[in-house]
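Student: Could you work out the structure for the sequence below:
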Amino acid sequence: MNMLTSANRLEDLAQLAEACRETFLAVAADSHWAPAPRSAASQAKRLASSQDPASTSVGHMAGFDLISEVLVTYLEVAAGHLAGLGALYRGGEVMFPPLPLARSIIENCAAVMWVIGTTSPSEKILARAYLAEFASCEFAKIAAGRMGSEDDDAYKDANQRWTVTRARAIAAFPGTSNQDLSDEKPGRTLAGEMLPGLEASVARMFKFVHEQAQGSVSERQALGIYSFLSAGTHPSLYQARQMRIAVDHGDHHGTDLKIEISHVENIARTAILAFYNALSYTISFYGLSREPHDNLTDAIELVFPGSLT
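Tutor: Okay, the predicted model is just below:
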């Protein structure tokens, strides 16, 4: 593939990645994430209101507000990373930088689908939202404590949020202990739900899409993709070595980096379709207009014909 064709193709990928974020913003602006009547989200809202004795206050979400905050935040992060992916493609930075972004996009999308779940809404969705919120609060607390001291306001604020969230989760699901919410084996649990690890969450998402929507990626393949993206995120050697080609400079031998446009396309497609599916699942959950998502469907079909069928 010549350089001009590659540049044109990268621009196609950049525009499609940016279209994902624009679609997220369009859905948010149109709906404000308010559940439609008789939607699964409206049912979840009623259940969460009766299950959670806490009320939303400044800095602390409760009930369906918490569920919605968790879902929308995961999607927002994924959409932002897709815009970043678009910037990388437009700038021609296709060797190493896209891999961490693609991994994070997929992880956030998997988290969305885990929180919503695969069955009819029940109190379990509130439990999953609390697990996600509590783990996030604990990460913030640990980070603040390590970057400063326990006397710093940042740590005190993070610790206070962590304490309140734990107390609210226990109050919503009586019988839960501090030990249940800890990260010790077998893992954080609430109302019989366990917070999955990142790899397990990603595998679960791809398995669900493969089985329910005839997705092209199996659970085993998903684990392979995730391992590949993880190797491109953490210190690793084999990917760089695979891209190198030997060059004889006369007075010395060196290497250049070479990557096939098909490889770039595969990374982009995997991240974009993960977001596409997670956003579709969320739109269905809330019972929202599908027009923005339908426009994204058309855009994907133009760039990756047949990938949605």
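Student: Going by C-alpha atoms from here, please, whenever you check contacts or count neighbours.
Tutor: Will do.
Student: Does residue 66 touch residue 129 like I think?
Tutor: Yes - using C-alpha atoms under 8 Å, residue 66 makes contact with residue 129 at a distance of 6.7 Å.
Student: the more surrounded of those two?
Tutor: Higher neighbour count among residue 66 and residue 129: residue 129, with 27 against 20, using other C-alpha atoms under 10 Å.
Student: ok, how many other residues are close to residue 15?
Tutor: Neighbour count for residue 15, taken as other C-alpha under 10 Å: 19.
Student: wait, what's in contact with it?
Tutor: residue 86 (C-alpha atoms under 8 Å, 6 or more residues apart in numbering).
Student: one more to put side by side:
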Amino acid sequence: MSRRDPLTIAVLMFDQAPLFETSVPISVFGADRSDMGVPRFDLRAVGGDPGPLTTTGGIRLTAPYGLDALADAATVVVPSWRGPAQRPPEPALAALRDAHADGATVVGLCRGAFVLAAAGLLNGRRAATHWLYAPALAAAYPDVQVDASVLFVDDGDLITSAGTAAGIDACLHLVRRRFGAQVANTIARRMVVPPQRSGGQAQYIEHPLPDPDTNDPLGEILSHAIHHLDDPDLDVDSLAGHALMSRRSFDRRFRELTGTSPLQWLLTQRIMRAQRLLETTDLSVDAIARNVGFTNGIALRPHFRRILGVAPQTYRDTFHARTA
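Tutor: Model (predicted):
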């Protein structure tokens, strides 16, 4: 069993890395939100280069921790890197490899994926990065399966994401996976960001998802779907019918707006609702399945496991009765 503390988060910072990306995991894990029921994380800002570190706008940072702080962190986040053509310093790479081998989950946000790749952690693995840097990552590390289209990739012990706001999505996803949906949603509300964007959502979306109050028919349909998730007859065909569109037109319009399929969006909404019911009620798995539009628990379980990586009962055993 790993001796690493699940509440200890190490953020590995480098010289000349962008300030925003560097601050993302610090914003998610560094604030004390224990008054709202969120666990108090032990955040360790670690210098990957000799300090002080210079970042965007010439701002200088001094990291209070050295590489030895990675030794007992359950999560190590590399929020960015200075440039695709440069190789990270070997001491930092060795510390990352050691932490990963000892059971730490390693996260690379945006150009941080280059650091994970340089450490050899992404060989044979699927990984995301900002679409602008994806060709450089694929060229420099041909053994990495680079996915330039998605917001983030959760590959179990390794998580990688696209840039800027997608880094927030990846960090909140990690919170949700480890501490439950309610804790992740509380942090998201405090940060005033969406509580969940699917990792498979496209990095670049032409238009924002329409609000029901804008009189956009699709916005009204999505609001209708959210309020009728318990209806087993609610499917993509019925949503297209409510929108007075053909199935093909509805699918195309939905993908243009969200970068994902209406079927995947609807399934994700149902699993999110099931998460909340597992955390906050004593309903049986079969009853919860019916409450989110599945015929029974047997129908719910494979979708729940595929999206969250665990069975519904395992999720309940971990997160039931936690409040935030």
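Student: For the two chains, what TM-score is obtained?
Tutor: After superposition, the two chains reach a TM-score (TM-score structural alignment, normalised by the length of structure 1) of 0.24; 126 aligned residues with a C-alpha RMSD of 6.4 Å.
Student: Which strands and helices lie in contact with the helix or strand hosting residue 153 of structure 2?
Tutor: Element membership for residue 153 of structure 2, per DSSP states H and E: strand 152-154. For strand 152-154 of structure 2, the elements it packs on are strand 126-128, strand 158-161, helix 165-179, judged by 3 or more C-alpha pairs under 8 Å, 6 or more residues apart in numbering; DSSP states H and E.
Student: all helices for the stretch 101-250 of structure 1, in order.
Tutor: Taking DSSP state H, counting those that start in this stretch as the test, the helices found in the stretch 101-250 of structure 1 are 123-147, 153-172, 198-212, 219-231, 238-243.
Student: Now the longest one: buried residues?
Tutor: When neighbours are counted by 16 or more other C-alpha atoms under 10 Å, the buried residues of helix 123-147 of structure 1 are found to be 123-135, 137-138, 140-141, 144-145.
Student: show me where the stretch 51-200 of structure 2 has helices.
Tutor: Along the stretch 51-200 of structure 2, the segments classed as helices by DSSP H, counting those that start in this stretch run 90-101, 112-118, 134-140, 165-179, 181-191.
Student: The stretch 201-324 of structure 2 now?
Tutor: Going by DSSP H, counting those that start in this stretch, the stretch 201-324 of structure 2 shows helices at 217-227, 236-242, 247-258, 262-280, 285-291, 297-308, 312-319.
Student: helices and strands around the first one, which ones?
Tutor: Helices and strands touching helix 217-227 of structure 2, by 3+ C-alpha pairs under 8 Å, 6+ apart, are helix 236-242.
Student: before we move on, what about the fourth one?
Tutor: Identification of packing neighbours for helix 262-280 of structure 2 by 3+ C-alpha pairs under 8 Å, 6+ apart yields helix 181-191, helix 247-258, helix 285-291, helix 297-308, helix 312-319.
Student: run the last query once more with 10 Å
Tutor: helix 181-191, helix 217-227, helix 236-242, helix 247-258, helix 285-291, helix 297-308, helix 312-319 (3 or more C-alpha pairs under 10 Å, 6 or more residues apart in numbering; DSSP states H and E).
Student: Hey, what's the angle from it to helix 312-319? Just curious.
Tutor: Relative orientation of helix 262-280 of structure 2 and helix 312-319, computed by axes from the mean of the first three to the mean of the last three C-alpha atoms, to 10 degrees: 50 degrees.
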